[in-house]
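Engineer: here are the coordinates; sequence isn't available:
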C-alpha cells in the first residue's frame, strides 16, 4: 500500500490571506504521503523559496516543474517523493496566450514496481483543458509502465465535460469528492487517477482544521495497492 496526494497550496496564502508556508508543511506532515503533487508553489514571497524549503522540511525528494520564472519570483508545480525518480521530464502545456501551464512526468521505482507519475495543473478554459488532456494521455499510451498515476488540479468541475470523459476511458471511474473552496467545498477540481484498474483502493479529502485554513483548496489523498 502506498499513499498518493495532490494539493493546490495557493502560494501558501491561506483563507485568512496570511502567507504561512509552515502551515503547508504541517498539512503535508499530517498526510504523510509517499508521493505528493503540489500546485501553485511559489518562491520569492517574503524571501521563501517554497520549492527548496518544502523539500528540506519534509525530507522528500523534489522535482520542480516551474511554469513562470521571473527575476524575483518562480511559480509552478512541485512533486515530492519518498523514493527518487530514475528519470523525469517537464512538459509545457501552455495553450495559446493563456497562463503558462505544465506537467511533471516521473518514473519512480519502489519495491520492484515501476511507477509512472504525472502531476499537472490544467488551464481555466474548456478548450485549453481538452488540448492539455489529449497531450497528457499520450504520455501513458507511449510509455507503458507497471503502474500509472495522473494527479493534480484539473480545474474541471463539469462531470460530463470532454476532458473527464477522456480520462475515464483510460483510468478507473471513481467518485470525485469536492476539494474547493476549502471552507465549504463544492467543486471536485483536484483529482487522482490510477491504472491498471483496481489498484486505487481509497480516495478521500484531507479535512483537518489546519488544511481548511492553509490554502483555498483541500488536499486529496489516495491509497494504492500495488499488489
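Structural biologist: Sure thing, it's come through. A quick note: this is a predicted structure, and the numbers were derived from the prediction, not measured.

Engineer: alpha carbons only for contacts and neighbour counts from here, please
Structural biologist: OK.

Engineer: which residues touch the helix of greatest length in the chain?
Structural biologist: Taking DSSP state H as the criterion, the chain has its longest helix at helix 126-142. Contact partners of helix 126-142, identified using C-alpha atoms under 8 Å, 6 or more residues apart in numbering, comprise 93, 95, 122, 123, 148, 154, 162, 163, 166, 167.

Engineer: got it, and stretch 217-227?
Structural biologist: 1-10, 31, 113, 147, 179-182, 190-192, 199-207, 211-212.

Engineer: filter those residues down to the ones in strands?
Structural biologist: When DSSP state E is applied, those are split such that 2-8, 113, 147, 190-192, 200-205 fall in strands.

Engineer: that older thread, with neighbour count as extra columns, can I get the contacts of helix 126-142 in JSON lines?
Structural biologist: Output for those, formatted as JSON lines (neighbours: other C-alpha atoms under 10 Å):
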{"residue": "93", "neighbour count": "23"}
{"residue": "95", "neighbour count": "17"}
{"residue": "122", "neighbour count": "27"}
{"residue": "123", "neighbour count": "24"}
{"residue": "148", "neighbour count": "22"}
{"residue": "154", "neighbour count": "22"}
{"residue": "162", "neighbour count": "16"}
{"residue": "163", "neighbour count": "21"}
{"residue": "166", "neighbour count": "15"}
{"residue": "167", "neighbour count": "17"}
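
Engineer: next, the one to line up against it:
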C-alpha cells in the first residue's frame, strides 16, 4: 500500500510521480536545513514505476561545504531506490554548481535527450525526454519545468508541442510530467489539443506544501487510461519541499 492508499499489484497499472524537490534544501540563510536524506526515503515510499523530478542538483559546492552529510553522489543517483535507473540532464548552471530535471525508472531506459527551453536570460529551463521499456512496451516520458512568466509558459507550451511532434512517434504511449508553474488552466487547454489528457475534475493541490492552494504540478498522458490522482499530505511531506509530490496511476493498453 502506498502513501495515497492505492495498491499497485495489478501488472497493467503504471504508477507515475512528479516531484519538485527544491534542490534537497529547505529554508533560507543560516536556518536552512538539508532534506535530501528524508527525500530519499520519501521517493522510495512513493513506490512509483516512473518518478519525474525537478530542481535536482548535480552538484553544489557551497552547500556541500555548508552541510554535514551532503551526499557525494549527484542527487538523482542518490535518490534512486535500489534497482532503479536514474537519468539527469542540466537545465541551469549557477556559480556554485548546476541543477535540472531527472527521471528515475523501475523499467529499463532505452535512450534519453535534452532540449533547452529557456525563454529569456533570467530563467534557464529545459525538458528531459526519456524512452523506457515499460512491461516490454516502448514508452516516452518528458519531464518539464516551465518558467515563472505567463508569456514564457505559453511559448514553452508551443515548444513542447513542436518537440513532441518531431521526436515522439504518433502512436507511442507518452507521459508529460513536471512543474508547469501555471496557476490557471491555459496550458492545460493548449496541451489537450494534442490529445494529451490531464485528469479532469477537482484539482489536486500541490503548492505550497504547507497549505496547498494551487496545482502547479501535472501529469499528462497519451495512449493510456487514467485511473487515479493524489498528493500525499501531512507535516512530513510539507517539510521536505515547497511542493507536494503528485502521483497518478494509468492502465496500459492491452
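Structural biologist: Here it is on my side, so go on. All of these numbers come straight from a predicted model, not from anything done at the bench.

Engineer: overall similarity of the pair, as a TM-score.
Structural biologist: After superposition, the two chains reach a TM-score (TM-score structural alignment, normalised by the length of the first structure) of 0.91; 223 aligned residues with a C-alpha RMSD of 1.9 Å.

Engineer: circling back to that earlier point, narrow the contacts of stretch 217-227 of the first structure to those that are buried.
Structural biologist: 3-10, 31, 147, 179-182, 190-192, 199-200, 203-206, 211-212 (16 or more other C-alpha atoms under 10 Å).

Engineer: number of residues surrounding the counterpart of residue 182 of the second structure in the first structure?
Structural biologist: In the first structure, the residue matched to residue 182 of the second structure (TM-score structural alignment) is residue 156. When neighbours are counted by other C-alpha atoms under 10 Å, residue 156 of the first structure registers 22.

Engineer: residue 156 of the first structure against residue 191, yeah?
Structural biologist: No: taking contacts as C-alpha atoms under 8 Å, residue 156 of the first structure lies outside contact range of residue 191: 9.3 Å.

Engineer: how about residue 22 of the second structure, what's its partner in the first structure?
Structural biologist: Using TM-score structural alignment, residue 22 of the second structure sits opposite residue 10 in the first structure.

Engineer: does that match really touch residue 39, like I thought?
Structural biologist: Yes: with contact defined as C-alpha under 8 Å, residue 10 of the first structure reaches residue 39; the gap is 7.3 Å.

Engineer: can you give me the helices in the stretch 1-150 of the second structure?
Structural biologist: 36-46, 61-66, 75-79, 150-167 (DSSP state H, counting those that start in this stretch).

Engineer: now the counterpart of residue 220 of the first structure in the second structure, nearest residue through space, not along the chain?
Structural biologist: The alignment partner of residue 220 of the first structure in the second structure, by TM-score structural alignment, is residue 246. Excluding the flanking residues, the one nearest residue 246 of the second structure by C-alpha to C-alpha, 6 or more residues apart in numbering is residue 231, at 4.8 Å.

Engineer: next one: residue 105 of the first structure
Structural biologist: residue 118 (4.3 Å).

Engineer: what of residue 117 of the first structure?
Structural biologist: Residue 117 of the first structure's closest residue in space is residue 149 (C-alpha to C-alpha, 6+ apart), at 4.8 Å.

Engineer: secondary structure element for that neighbour, which one?
Structural biologist: strand 147-153 (DSSP states H and E).

Engineer: now do the contacts for residue 43 of the first structure.
Structural biologist: Shown in contact with residue 43 of the first structure (C-alpha under 8 Å, 6+ apart): 49, 50, 51, 73, 74, 75.

Engineer: please report how far the fourth one lies from residue 67 of the first structure.
Structural biologist: Relative to residue 67 of the first structure, residue 73 of the first structure is positioned 11 Å away (criterion: C-alpha to C-alpha, to the nearest Å).

Engineer: who has more neighbours, the two?
Structural biologist: Taking neighbours as other C-alpha under 10 Å, residue 73 of the first structure and residue 67 compare with residue 67 leading, 20 against 13.

Engineer: map that one onto the second structure.
Structural biologist: By TM-score structural alignment, residue 67 of the first structure lines up with residue 91.

Engineer: let me know whether that match touches residue 143 as I believe.
Structural biologist: No: checked against C-alpha under 8 Å, the pair residue 91 of the second structure and residue 143 is beyond contact range at 11.4 Å.

Engineer: shared neighbours of those two, anything?
Structural biologist: By C-alpha under 8 Å, 6+ apart, the residues touching both residue 91 of the second structure and residue 143 are 101, 127.

Engineer: count the residues that sit near the match of residue 220 of the first structure.
Structural biologist: For residue 246 of the second structure, using other C-alpha under 10 Å, the count is 28.

Engineer: same check, this time on residue 104 of the first structure
Structural biologist: 22.

Engineer: that one and residue 93 of the first structure, how far apart?
Structural biologist: 10 Å.

Engineer: do the same with residue 29 of the first structure
Structural biologist: Applying C-alpha to C-alpha to residue 29 of the first structure and residue 93 of the first structure gives a distance of 30 Å.

Engineer: under the alignment, what does residue 75 of the second structure map to in the first structure?
Structural biologist: Aligned partner of residue 75 of the second structure by TM-score structural alignment: residue 50.

Engineer: Provide a list of residues in contact with that match.
Structural biologist: Contacts of residue 50 of the first structure (C-alpha under 8 Å, 6+ apart): 21, 41, 42, 43.

Engineer: for residue 89 of the first structure, state which of these is nearest.
Structural biologist: Among the contacts of residue 50 of the first structure, residue 41 lies closest to residue 89 of the first structure (C-alpha to C-alpha), at 18.2 Å.
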